[in-house]
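**Student:** Can you look at this prediction? I've put the sequence above it.
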Amino acid sequence: MTAVDFAAFVERLSEIACETILPFFRTALGAADKNVGGAFDPVTEADHAAEAAMRRLIMTTFPSHGIIGEEFGSIRSDAEFVWVLDPIDGTKSFIAGLPTWGSLIGLLHNGAPTYGVLVQPFTRERFIGDGGGAVWRGPGQGGELVERKLTTRLCDSFAEATLLTTSPLLYTEDKLAAFRRVEAVVRLSRYGGDCYAFAMLAAGHVDCVIESGLKTYDIAPLIPIIEGAGGVVTDWAGGSAVQGGDIVATGCAQLHVRALKLLEG
């Protein structure tokens, strides 16, 4: 897989996500519940259609590659190259008509996240990272597509920091207490965002994102974007975030150390 082939291929995956999902947004789209009897976990026809289309292209183009996807599970997850797909990260926001959702496309090489894209079809934005750098592509003031480098904000004090989480309702009681320790000392705390919260951290607009109970497909595609922009992302114990779980991301190493200490309590 050459660099040119790879760039063109990822671009096509991104276009498939846009072309498949956007016609469903802000329509009378119904949502099924994947967690009947538990907390509402919606899935839509757009989720299924987008992941199915992306999987078909991957399997046709790179039949030896593995895939980890939210909607249709895993195949060859121990392969050298494994694609990680979350067709709509933030389905609850999607069905509520809010634009804070995105399609996540990531690539693992020997288990390590090496490339990631967050596609937001409605705002025409893409956040792209390879760990060594990250860029944003989106509409400029005149509507033309422009590109700029992503850089996290260097804030080493929680007294000056902005914190995001998707929802306190997603935490168990003990983990919510840990999150509240961080929330108690920040300047500003906001809820909502899903994957878009991590994009805003990479873009330098917020300083810390904390989540609980993430899956590989929720976070692996975002790791190269966060790290490429200069940020740090780990689990709450300071280990690898690639398998998901309880995740904390910050704009700089100093703030990350402080976050881990507060979460540990």
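**Tutor:** Nice, thanks for sending it over. Numbering: from 1, shown residues only.

**Student:** make it CA atoms for all contacts and neighbour counts henceforth
**Tutor:** Fine.

**Student:** which residues does the closest residue to A134 other than its chain neighbours contact?
**Tutor:** Among residues not flanking A134 along the chain, G228 sits closest, at 4.7 Å (Cα to Cα, 6 or more residues apart in numbering). By Cα atoms under 8 Å, 6 or more residues apart in numbering, the contact set of G228 is 129-134, 150.

**Student:** Same question for M200.
**Tutor:** Residues near M200 by Cα under 8 Å, 6+ apart: V206.

**Student:** Tell me the secondary structure at it.
**Tutor:** Three-state assignment for M200 (DSSP: H, G, I helix; E, B strand; the rest coil): helix.

**Student:** ok, which stretches of the stretch 101-250 of the chain are helices?
**Tutor:** Under the criterion DSSP state H, counting those that start in this stretch, the stretch 101-250 of the chain contains helices at 173-183, 195-202, 216-219, 223-228.

**Student:** Next one for the comparison:
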Amino acid sequence: MHQDFWETVLTFCNTTTTQVGAKLIQDFGQVQATEKADGSLVTRADQWADEALRDAIAHAFPYHGVLSEETTHVFPDTDWCWIIDPIDGTTNFTRGIPLWGISLGLLYQGTPVFGYVAVPPINSQFFGFWFGDSGLSGPTGAFQNGKAIAPSTAPPSSNQLFNLCARSISVLKHDAFPCKIRMLGIATYNLLTVASGIALGGVEATPKIWDIAAVWAIAQAAGATWHSLSPDPIFPLIPGKNYGQVAYPTLILAQETLLPTFLPLVQHLGK
């Protein structure tokens, strides 16, 4: 791909999430949520933000498909597709906890090649390019606020962090867990703290495709180790398949050498 294309993609994500994020800040902690069929929460802010993102994509990239948490869960039969989550961390958003984000993942032929996650309350923007065996070319690396990020090289200890999600607290049955535990309430940032060197590891027991598509590319680009707790491959996604109820239990680690330490503690989450 031409360099201009990737510059357009990055500028689009920065501009669009800045605009949507500024309006979401006004609604932050001020809206009521309702419960969806899967038990997760949704607000009118999720719904208008979803519409704003989809409209912006349709205008800037009319030949790209879109899969969104709040609307279309069927993966389209297009070479390029955006997978979006207008508010990751809706519970935090509704309760006034300043950790929630906007997630945009760009897939080529079913596999993420670019990810962008904005976390407006802490003024952080993460992005990364990961082309793998797609045949595409362009910029490389992963970044937070324009600065390159990489996972930690520290060994496990009581002064290092490991993130759980609400559905993985069974991990706490292990009395001698090798790190301090944190629970952030936002899947994307949970995993991004590993890619950016804050935590040594993180686990998400039931993330959906919109929780992980953008982060998958960023984590790969940063050099983190992504380990699926399910035997089935995540990517490429299949055109025409409905991904609304598909979960992807995931372990992410700062170093591949940490797998023997942490995998036995969390692998039951994939069953």
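**Tutor:** That came in fine, so what should we check first? Being a predicted model, the structure only gives us computed values, none of them experimental.

**Student:** circling back: which residue in structure 2 aligns with the residue nearest to A134 of structure 1?
**Tutor:** Aligned by TM-score structural alignment, G228 of structure 1 pairs with A221 of structure 2.

**Student:** How are the strands of the stretch 1-150 of structure 2 distributed by residue range?
**Tutor:** For the stretch 1-150 of structure 2, the strands defined by DSSP state E, counting those that start in this stretch occupy 34-35, 41-42, 65-68, 80-88, 101-108, 111-119, 124-129, 141-144, 147-148.

**Student:** Output the helices of the stretch 101-250 of structure 1 as CSV; include the columns distance to F24 of structure 1.
**Tutor:** Shown next, in CSV, are the helices of the stretch 101-250 of structure 1 (distance: least, Cα to Cα, whole Å):
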stretch, distance to F24 of structure 1
helix 173-183, 34
helix 195-202, 19
helix 216-219, 21
helix 223-228, 27
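
**Student:** Identify the residue nearest L67 of structure 2 in space, chain neighbours excluded?
**Tutor:** With Cα to Cα, 6+ apart as the criterion, L67 of structure 2 has its nearest non-adjacent residue at 4.8 Å, and that residue is I83.

**Student:** Give me the number of neighbouring residues for that neighbour.
**Tutor:** Using other Cα atoms under 10 Å, I83 of structure 2 has 27 other residues around it.

**Student:** Next: R148 of structure 1.
**Tutor:** A count of neighbours around R148 of structure 1, defined by other Cα under 10 Å, yields 12.

**Student:** That one against W136, yeah?
**Tutor:** Yes: if you go by Cα atoms under 8 Å, R148 of structure 1 and W136 touch, sitting 5.4 Å apart.

**Student:** Tell me which of the helices of the stretch 101-250 of structure 1 sits most buried.
**Tutor:** Counting by mean count of other Cα atoms under 10 Å, helix 223-228 has the highest mean neighbour count of the helices of the stretch 101-250 of structure 1, with a mean of 29.

**Student:** Contacts for stretch 159-178 of structure 1 next, please.
**Tutor:** Stretch 159-178 of structure 1 is contacted from outside by 155, 183, 185-194, 197, 206-213, 262-265, using Cα under 8 Å, 6+ apart.

**Student:** Just the buried residues from these, in PyMOL please.
**Tutor:** Those of those that count as buried under 16 or more other Cα atoms under 10 Å are selected in PyMOL with:
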select buried, resi 155+183+185+186+189+192+193+194+197+206+207+208+209+210+211+212+262+263
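
**Student:** quick one on the thing from earlier: can I get the strands of the stretch 1-150 of structure 2 in JSON lines including distance to I234 of structure 2?
**Tutor:** As requested, the strands of the stretch 1-150 of structure 2 are exported to JSON lines (distance: least, Cα to Cα, whole Å):
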{"stretch": "strand 34-35", "distance to I234 of structure 2": "27"}
{"stretch": "strand 41-42", "distance to I234 of structure 2": "25"}
{"stretch": "strand 65-68", "distance to I234 of structure 2": "15"}
{"stretch": "strand 80-88", "distance to I234 of structure 2": "14"}
{"stretch": "strand 101-108", "distance to I234 of structure 2": "13"}
{"stretch": "strand 111-119", "distance to I234 of structure 2": "9"}
{"stretch": "strand 124-129", "distance to I234 of structure 2": "18"}
{"stretch": "strand 141-144", "distance to I234 of structure 2": "21"}
{"stretch": "strand 147-148", "distance to I234 of structure 2": "26"}
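
**Student:** of the ones you listed, which approaches H227 of structure 2 most closely?
**Tutor:** In terms of Cα to Cα, the element of the strands of the stretch 1-150 of structure 2 nearest to H227 of structure 2 is strand 111-119, at 15.8 Å.
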